[in-house]
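Visitor: The following comprises the amino acid sequence and a computationally predicted model.
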Amino acid sequence: MGRDLRVEHPGTVYHVIQRGNNREFIFDKYDDKAFLLDKIRFYKQRVGFTLFGYVIMGNHYHLIIQMHHSPLQKVMQMLNNCYSKYYNSVRKRTGHVFGGRYKAIPVQEDRYMLTLLRYVHQNPIRANICKHPWEYYWSSDNAYRRSINDLVDVDIMLNFLSPNRRKAVEKYVQFMSLEESDDFESLDLIGDESYALAVKPKREVLQRKRLDEILIETGLTLEEFNLVKSGSRKRSLTSCKETYAKEALKNGYTLKEIAGNISLTDVAIHKLLQKERHSVSTDNFAD
């Protein structure tokens, strides 16, 4: 029986993970990683896609990628087939190089783009290869630190952090230095099969501010931002949550979307807004 077709939509951002067959180290040499990176560049120029980040490890690689016209499946098939031929030729072997189909997890509403980028860049740290992301050559971390908009399209994420490029890079460096909470380790539980089920973005939705952008504009520090995103119930963060929820509603988001972005339930957001309205109503009669 053939495999189910993946459902893909242009404009969707995907976190792609591809592992070696039986998790074997298929990128254990400098030339292996260099070959794969060169082919990523080649197909980016040939097909056209936005690359937000990447890391090439010894037995797998990660891409944060957004397709525009060609389907992701086509690009991944060309990339993996090209590398498989190279690998088998150099090693004088035959057989599978990659372990099944790649995982492709749609990034909904750009909620976790920064956290996902940090997760990708901190892979070498979790593998005890280095102590800092910038020490690992085979990732896009240094492209962000140096503001190099070439293979990786760093402008989008850096502009999200700040319109001032120097401040944006400083914020990026600060965010990358935070300890990884390993929220995305659960991706390994999805299995080898993955299906992109993202709904095709509507024109009006694309023009909305991102939820994380609305959250940052409340004046949170990066530490507070991460606390709110993790669902912290500190009272000192309540005011910012209220402001965030009201602005998100104005931008057309549902209570479920607003709540999910900060690890709460839609009921909790509803109560938060009701409490704020009650407070305003009480203040109007205080005189």
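Guide: Yep, that arrived.
Visitor: rest of the way, CA atoms for contacts and neighbours
Guide: Will do.
Visitor: Looks to me like residue 100 is in a strand.
Guide: No - counting by DSSP: H, G, I helix; E, B strand; the rest coil, residue 100 falls outside a strand, being coil.
Visitor: quick one: it and residue 77, what's the gap?
Guide: 12 Å (Cα to Cα, to the nearest Å).
Visitor: And for residue 246?
Guide: Remark: distance between residue 246 and residue 77 (Cα to Cα) = 44 Å.
Visitor: which of these two has more neighbours?
Guide: Legend: neighbour count by other Cα atoms under 10 Å for residue 246 and residue 77, higher for residue 246 (17 against 13).
Visitor: chain center to stretch 47-58, what's the gap?
Guide: From the chain centre to the centre of stretch 47-58 is a distance of 11 Å (Cα atoms, centre = their mean, to the nearest Å).
Visitor: Ignore what I typed, I meant stretch 48-66.
Guide: The answer for stretch 48-66 is 10 Å, by Cα atoms, centre = their mean.
Visitor: Can you give me the first-to-last residue distance of that stretch?
Guide: 9 Å.
Visitor: count of neighbours near residue 177?
Guide: Residue 177 has 13 neighbours, counted by other Cα under 10 Å.
Visitor: Now for it: which residues touch it?
Guide: residue 132 (Cα atoms under 8 Å, 6 or more residues apart in numbering).
Visitor: and if you look at residue 87?
Guide: Residues in contact with residue 87, defined by Cα under 8 Å, 6+ apart, are 26, 32, 97.
Visitor: any chance of the residues you listed in TSV, plus secondary structure?
Guide: Formatted as TSV, the contacts of residue 87 follow (three-state DSSP):
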residue	secondary structure
26	coil
32	helix
97	coil
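Visitor: want to throw those residues into CSV with neighbour count?
Guide: Compiled in CSV, the contacts of residue 87 are given as follows (neighbours: other Cα atoms under 10 Å):
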residue, neighbour count
26, 20
32, 18
97, 22
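Visitor: would residue 63 count as being in a helix?
Guide: No - counting by three-state DSSP, residue 63 is located in no helix; its state is strand.
Visitor: Could you report the distance from it to residue 16?
Guide: From residue 63 to residue 16 the distance is 5 Å (Cα to Cα).
Visitor: Neighbour count for those two, which is higher?
Guide: residue 63 (22 against 19).
Visitor: quick one: contacts for the nearest residue to that one once chain neighbours are set aside?
Guide: Nearest residue to residue 63 in three dimensions, chain neighbours excluded: residue 54, at 4.5 Å (Cα to Cα, 6 or more residues apart in numbering). Remark: with contacts taken as Cα under 8 Å, 6+ apart, residue 54 is in contact with 61, 62, 63, 64, 120, 121, 139, 140.
Visitor: try this one side by side with the last:
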Amino acid sequence: MPRVKREKSATGIYHVMLRGNNKNRIFEQEQDKGKLYNIIKEVKDEYPFKIYAYCIMNNHCHLLVKEETVPINEFMKMINQKYAVYYNRNRNKVGHVFQDRFRSETVEDDRYFLGLIRYIHLNPLEAKMVEDPYQYKWCSYKEYFYETPLMVDSEFVKTNICPERENFRRNFINLHRGDDENLYLDTDEAREARRKKIAERVFLNDGGVNEKSIKKLRDNTGMTFREIARAANISINMVNKYLNQ
């Protein structure tokens, strides 16, 4: 089956996810996470692209990147290949390491961009691995407090959040205390958990299951009629009725 052509971002910014083949925990060990981090940094030094956020979990990795003169396919291919060689050699294995090449979504506006920064940095909290993103070694949150970040290109984010640099630290922390109703690219399990969390919050804020809450789920999350029906504990016909009112 031919590959689906990757959607092109007008801004050049993409949210990228790498995932282990068959949901394997390919970054489970600390040395695995460190190796992927070093590979990304090495490829970034070789190819001109920007990184705004990253988070390396046990079985997947999130990157928020901007392509410049080199297309995203090229530098992501190098990252995948280098890590696959390391992983197979280290585990004495052969075959595919990653599920697909990589998955991506385009990022076309500042609000979605900042929501992704937050979402990527809070992945370890959602997985109950830490209580504060600053505690997680393998995400870029803490780099935004460094005088000279190690890998992230922080200037664009700092300008978007707070042009007055003396207030940046407070505003950046506050950004990570918020939430939104976007359904970001993630593993199937994480997306399902987020759907449920968003639905519960929408029903709570909008007075339960009604026309307003059902339409908000449809418009903001991309949930299917079946998913909305399951979250609201109503029939698909009832979902249709609310949406057609």
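Guide: Perfect, I can see it now. In this text the structure is predicted, and so the values were computed from the model without any measurement.
Visitor: Please state their TM-score.
Guide: Between these two chains, after superposing, the TM-score reads 0.72 (TM-score structural alignment, normalised by the length of the second structure); 192 aligned residues with a Cα RMSD of 2.3 Å.
Visitor: how about residue 18 of the second structure, secondary structure?
Guide: strand.
Visitor: pretty sure it contacts residue 57?
Guide: No - look at residue 18 of the second structure against residue 57 with Cα atoms under 8 Å: they stay out of range, at 10.0 Å.
Visitor: Helices of the first structure, residue ranges please.
Guide: In the first structure, the helices defined using DSSP state H lie at 30-47, 72-91, 113-121, 123-126, 141-145, 154-161, 165-176, 203-206, 211-216, 222-229, 238-250, 255-261, 266-284.
Visitor: For the last one, give me every contacting residue.
Guide: It stands for helix 266-284 of the first structure. 242, 245, 246, 255, 256, 257, 258, 259, 260.
Visitor: Would you mind listing which of those are buried?
Guide: Among these, those scoring as buried are 242, 245, 246, 255, 257, 258, 259, 260 (criterion: 16 or more other Cα atoms under 10 Å).
Visitor: In the second structure, what residue corresponds to the last one?
Guide: The alignment leaves residue 260 of the first structure without a partner in the second structure, by TM-score structural alignment.
Visitor: can you tell me how far residue 260 of the first structure sits from residue 60 of the first structure?
Guide: 30 Å.
Visitor: what's the answer for the second one, then?
Guide: Between residue 245 of the first structure and residue 60 of the first structure the computed distance is 39 Å (Cα to Cα).
Visitor: coming back round to it: and which of the contacts of residue 87 of the first structure is nearest residue 159 of the first structure?
Guide: Proximity of the contacts of residue 87 of the first structure to residue 159 of the first structure (Cα to Cα) peaks at residue 32, which lies at 32.8 Å.
Visitor: quick one, what contacts that closest one?
Guide: Residue 32 of the first structure is in contact with 26, 87, counting by Cα under 8 Å, 6+ apart.
Visitor: For residue 205 of the first structure, see how far away it is.
Guide: 40 Å.
Visitor: try residue 213 of the first structure
Guide: Counting by Cα to Cα, the gap between residue 213 of the first structure and residue 205 of the first structure amounts to 14 Å.
Visitor: same check, this time on residue 250 of the first structure
Guide: Counting by Cα to Cα, the gap from residue 250 of the first structure to residue 205 of the first structure is 13 Å.
Visitor: swap in residue 27 of the first structure?
Guide: 39 Å.
Visitor: Go ahead and confirm residue 25 of the second structure touches residue 56.
Guide: No - assessed by Cα under 8 Å, residue 25 of the second structure is found out of contact with residue 56, at 11.1 Å.
Visitor: if you count what's nearby, which of residue 27 and residue 205 of the first structure comes out ahead?
Guide: residue 27 (20 against 13).
Visitor: Hmm, that one is touching residue 35, no?
Guide: No - counting by Cα under 8 Å, residue 35 is not a contact partner of residue 27 of the first structure; they are 9.5 Å apart.
Visitor: Give me the neighbour count for residue 222 of the first structure.
Guide: Counted with other Cα under 10 Å, residue 222 of the first structure comes out at 15.
Visitor: One more: residue 89 of the first structure?
Guide: 11.
Visitor: And residue 156 of the first structure, by the same measure?
Guide: Around residue 156 of the first structure there are 12 residues (other Cα under 10 Å).
Visitor: residues in contact with residue 140 of the first structure?
Guide: Taking Cα under 8 Å, 6+ apart, one finds 53, 54, 55, 121, 152 in contact with residue 140 of the first structure.
Visitor: Next: residue 242 of the first structure.
Guide: So residue 242 of the first structure contacts 272, 273, 276 (Cα under 8 Å, 6+ apart).
Visitor: Give me the buried entries from the residues you listed.
Guide: Buried, going by 16+ other Cα under 10 Å: 272, 273, 276, out of the contacts of residue 242 of the first structure.
Visitor: any idea how far residue 91 of the first structure lies from residue 163 of the first structure?
Guide: In this view, residue 91 of the first structure and residue 163 of the first structure are 48 Å apart by Cα to Cα.
Visitor: So if I had to pick from those two, which one is more boxed in?
Guide: Neighbours were counted for residue 91 of the first structure and for residue 163 using other Cα under 10 Å; residue 163 has more, 11 against 8.
Visitor: which residue packs closest to the alignment partner in the second structure of residue 84 of the first structure, ignoring adjacent ones?
Guide: The pairwise alignment with the second structure assigns residue 84 of the first structure to residue 84, based on TM-score structural alignment. Spatially, and ignoring its direct neighbours in sequence, residue 84 of the second structure is nearest to residue 97 (5.7 Å; Cα to Cα, 6+ apart).
Visitor: Would you quantify the distance from the one you found to residue 110 of the second structure?
Guide: Distance from residue 97 of the second structure to residue 110 of the second structure, by Cα to Cα: 33 Å.
Visitor: As a markdown table, the helices of the first structure with distance to residue 133 of the first structure would be great.
Guide: Putting the helices of the first structure into a markdown table (distance: least, Cα to Cα, whole Å) gives the following:
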| stretch | distance to residue 133 of the first structure |
| --- | --- |
| helix 30-47 | 17 |
| helix 72-91 | 25 |
| helix 113-121 | 6 |
| helix 123-126 | 7 |
| helix 141-145 | 6 |
| helix 154-161 | 16 |
| helix 165-176 | 8 |
| helix 203-206 | 31 |
| helix 211-216 | 23 |
| helix 222-229 | 18 |
| helix 238-250 | 31 |
| helix 255-261 | 26 |
| helix 266-284 | 36 |
